[in-house]
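Q: Got a sequence here, can you model it:
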Amino acid sequence: MSDTRPVLVVTNKDDPTSDLVISELHGRGAPVVRLDSADFPHALTVAATVTSDGVAGTVTTPSRVADLSAVRSLYYRRPSGFGFPHLAEQDARFAVTQARYGLGGVLAALPGCLYVNHPHRIGDAEFKPSGLAAAASCGFLIPPTLITSDPEAARVFIKEHGPVIYKPLSAPLYRVEGVSCTVEVGEVALEEIDDTVAGTAHLFQHRVEKVADVRVTVIGEHAFCVRIDSGLLDWRTNYGRLTYTVVPPAPGAPRALTAYLDHFRLDFGAFDFAVDRQGRWWFLECNPSGQWAWLEPETGLPMLAAMADLLERGAAA
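A: As a prediction, the model looks like this:
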C-alpha cells in the first residue's frame, strides 16, 4: 500500500532546488504540498487544533489540502515571509506577528514529522558566532575571529592576525540604486578602520592562505565533499571560474560534521571550508539552508536522490 502521508515543502515560488526535489518526489508517488508564507492568508488557510499529541487540522492551498497530523516530513527552504501591504503600518505589523506565531507555530509543532530543517533550529544555527563556537568545540579548525564594534579592537586584531578579511554576520536584502546586491567577503587593511566601525557589529577573521575551498553538503547520513578551485577569495562571486572535484573527507571530519549537526539538531547542512597548503580544512561556516543542487550535474553525486530518500522516509518511528 502506498504511503499517503504528505511531504510539506515550505519555500518561495522561485526556488529551482525545491522544484527538483518536488519533481523527484512526484516521480516516486509521494504526495507533496508546497506553500509559501507570502501566500497567507489570501491563498493559504490554516485550521489547527492543539492536542496532547501535537497539532491536528489542515493547511489548505488552492490545489492541495494537507492533514497536519499526518505530515511525514517538512522541507523548510526559503519562504518569502509574511506580508500585509494592504494594511496600515501598525496593523500590518500586528498581522505579521500573529501570522508568524500562528501559522509559523503550527508548522513548527507537527507530530511525528521529520524537519529538514526545523525552522527554529535554522534560526539558532544562522548565528555565525554560535556556529564558530560549536565548530571549535566539535574539533574543527577555525581561523582567529573577532566580532566587535570597537575600532581600536579591530586595529589590534589586524596587527596581530593580518591578513584579515571582513564578512557580514548576516545577509539581509541590500539594494544599490534599486539593484539587489551581495555584501562580499573582502580583505581589510589597517588604514581602512575608522570610527564608523562603532556603528554596529562586525566580523573580522584571519585570512587563511588557501589553495582551494571545499563544500561539504550533509543530507541525512550522507556527506558529499566537493573541492572547489577558483583562485578567488570568495568563490560565490564568479561561478564561471569554478572547477569541481569530488574528494574524500579530511581526517576526523565525519565525526566533527555529525557532532556539529547534532549540536544544532539539524538533518541538513552546507559546510564551507578553506584548504591551506598543508591540506588542512579550516571551518568557515555552515548554512542550514544552503544551496546544493547545482553541484550534482557538475559532479555526478546523487544528492537529489539522498534528499528525496530522507524526505520520503520521514521521521523514525
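
Q: C-alpha from now on. contacts and neighbour counts both.
A: OK.

Q: so after the longest helix along the chain, what's the next helix or strand?
A: As assigned by DSSP state H, the longest helix anywhere in the chain is helix 89-107. Counting by DSSP states H and E, the next helix or strand C-terminal to helix 89-107 is strand 114-116.

Q: who touches that following strand?
A: 72-76, 266-268, 311, 314-315 (CA atoms under 8 Å, 6 or more residues apart in numbering).

Q: With respect to Thr60, which of those is nearest?
A: Leu74 (15.2 Å; CA to CA).

Q: Pull the distance from the longest helix of the chain to the chain's centre.
A: Distance, stretch centre to chain centre, for helix 89-107: 22 Å (CA atoms, centre = their mean, to the nearest Å).

Q: Show me what counts as buried in it.
A: 92, 96, 99, 103-104, 106-107 (16 or more other CA atoms under 10 Å).

Q: what's that helix packed up against?
A: Applying 3 or more CA pairs under 8 Å, 6 or more residues apart in numbering; DSSP states H and E, one finds that helix 89-107 contacts no other helix or strand.

Q: Mind doing that once more with 10 Å?
A: Helix 89-107 sits against strand 45-51, strand 54-60, helix 119-125, with contacts defined as 3 or more CA pairs under 10 Å, 6 or more residues apart in numbering; DSSP states H and E.

Q: For the comparison step, fold the sequence that follows:
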Amino acid sequence: MTVLILATEHDISVDRVVRALADRDVPVFRADLGWFPRQLTLDAELRDGRWVGQLATAHRDVALEDLRSVWYRGPSAFEFPVTMSATERRHAQHEAKLGLGGVLASLPVLWVNHPSRHADAGYKPRQLVAAASAGLGVVATLVTNDAATVRRFVRDSGPAGVVTKMFGAPAICEQGGRRVALTQRLTGSDLGDLRGIETTAHQFQSWASKREEVRVIVIGRHVFAVAIHANSDAAHVDWRADYAALDYERITPPDAVRRGIRAVMAALELEYGAFDFVVTPEGQWVFLEVNPSGQYGWLAEVPLTEAMADFLAQGAA
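A: Alright, predicted model coming up:
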C-alpha cells in the first residue's frame, strides 16, 4: 500500500518525510497537481461503487486502489498550455478541479488533510469561532471594509493598540515580484490615511501583550509545542519577520489548552494543524490561528518528520 503525497517540488519537510517512509519500507508516490495535465495523467473508472485506476507520470504510476493515505501538502495549481485562451484555461481549471479533484477526494483513505476540510479551515473568522467555542482565549477581532469602523475599533481597544493581518498567505505576487505583508501594528499615520480599506475585507485585532509565542503542531493524536522567544522588535510583532532573532524551547501546553486544541481539530475535521498562540505576561494562552498546512521544517529539534511518517504509514483506521 502506497502513500500519495501532493506537494510542490521544492519542500524540505516533504523530502524528509519521503526519506523516513523509505526507511520504513513504505512506497511513496509524490506529485504536484501543477503537473496536471501535461506531466500527470489520471485514469479512473467507477467499479462497484469506488474509483479504480491510476495516477501516472512518465516514470511512475500508482493504482488508486493501492493507496493507504494522502498527504495534501499545499500543491500548486493546475497548469495548462499557454496556447489555450484565458476562457479555455478557466474552463479546464474548473473541470480538472471537479474531475481529478473529485476522484481523489472520494478515495476511502486517510487524508492529511482532506482538501475540502483544508479549504474550509482556511477561513480565519471560522477558526476564531471554533477556538472560542472550544474554550480557548481569543483576541477582539474586527472584519470590515469601513474606515470609520476601524477608527472606532482602535479607540475601543485602548492604549495597547491594534494590529492588521492578512486572512490568507502574507504575500502578493505581481509583475514577477513578490511583496510580503506580515502582521503590522497600526500607527497614527495609518489611521490618518485609510484609503483602500473600502476595496475589500480587512482583519484587525487588539494587540495581545506577549511573554512568548507558541507554535503547536498536531499530527493525528500527537501534540508538539514549541515556545518562540523573539529577540528583536520586528520579531516581537511577527516572528516571521526575523528568524535569526528567535530562540526555541520545547514546552507542554496546559491541559485546558490541549483540550481546546483537540476540540478545534475535531470541529474543523483536521488531522494536521499548525496552531499559533500568544502567551501573555500573566501566562494566559491566546489563540491566533491554525494553519491546515503550516510549515514546521524549521523546528529541527522536534520529531515531527517521524510522527508524520508514522501517521501516513498507518493509513485509515
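
Q: Let me see the TM-score of these two.
A: With the length set by TM-score structural alignment, normalised by the length of the first structure, the two chains reach a TM-score of 0.94; 308 aligned residues with a CA RMSD of 1.4 Å.

Q: For the longest helix of the first structure, give me the average deviation versus the second structure.
A: Aligned to the second structure and superposed, helix 89-107 of the first structure gives a mean residue distance of 1.0 Å (mean CA distance after the TM-score superposition for the first structure).

Q: And the contacts of that helix?
A: The contact list for helix 89-107 of the first structure (CA atoms under 10 Å, 6 or more residues apart in numbering) reads 8, 10, 37, 40-41, 45-50, 54-57, 59, 68, 74, 76, 81-88, 108, 113, 115, 118-120.

Q: Apply 6 Å and report the result again.
A: 82, 84 (CA atoms under 6 Å, 6 or more residues apart in numbering).

Q: what do you get for stretch 272-292 of the first structure?
A: With CA under 6 Å, 6+ apart, stretch 272-292 of the first structure has contacts from 77, 122, 141-142, 209-215, 269-271.

Q: so it matches what in the second structure?
A: Counting by TM-score structural alignment, stretch 272-292 of the first structure falls onto residues 276-296 of the second structure.

Q: List the buried residues of the matching stretch.
A: Those would be 276-279, 284-294, 296, for stretch 276-296 of the second structure by 16+ other CA under 10 Å.

Q: so which two of these are the farthest from each other?
A: Top of the distance list for those (CA to CA): Gln284 and Ser293, 25.7 Å.

Q: re earlier: between the contacts of strand 114-116 of the first structure, which is closest to Glu221 of the first structure?
A: Of all the contacts of strand 114-116 of the first structure, Glu221 of the first structure sits closest to Asp267, with 8.2 Å by CA to CA.

Q: what's the burial count for the closest residue to that closest one other than its chain neighbours?
A: Among residues not flanking Asp267 of the first structure along the chain, Gly220 sits closest, at 5.1 Å (CA to CA, 6 or more residues apart in numbering). Close neighbours of Gly220 of the first structure, defined as other CA atoms under 10 Å, add up to 18.

Q: separation between Gly220 of the first structure and Ala315 of the first structure?
A: 11 Å (CA to CA, to the nearest Å).

Q: coming back round to it: so for Ile147 of the first structure, which of the helices and strands packed on helix 89-107 of the first structure sits nearest?
A: The nearest among those, by CA to CA, is helix 119-125 at 16.8 Å.

Q: looking at the second structure, where would I find the counterpart of the closest one?
A: Under TM-score structural alignment, the match for helix 119-125 of the first structure is residues 115-121.

Q: That stretch vs the first structure, mean deviation?
A: With mean CA distance after the TM-score superposition for the first structure, stretch 115-121 of the second structure averages 0.5 Å from its match.

Q: Quick one: residues in contact with that stretch.
A: The contact list for stretch 115-121 of the second structure, computed with CA under 6 Å, 6+ apart, reads Pro292.

Q: Provide the aligned range in the second structure for the longest helix of the first structure.
A: Mapped onto the second structure using TM-score structural alignment, helix 89-107 of the first structure covers residues 86-104.
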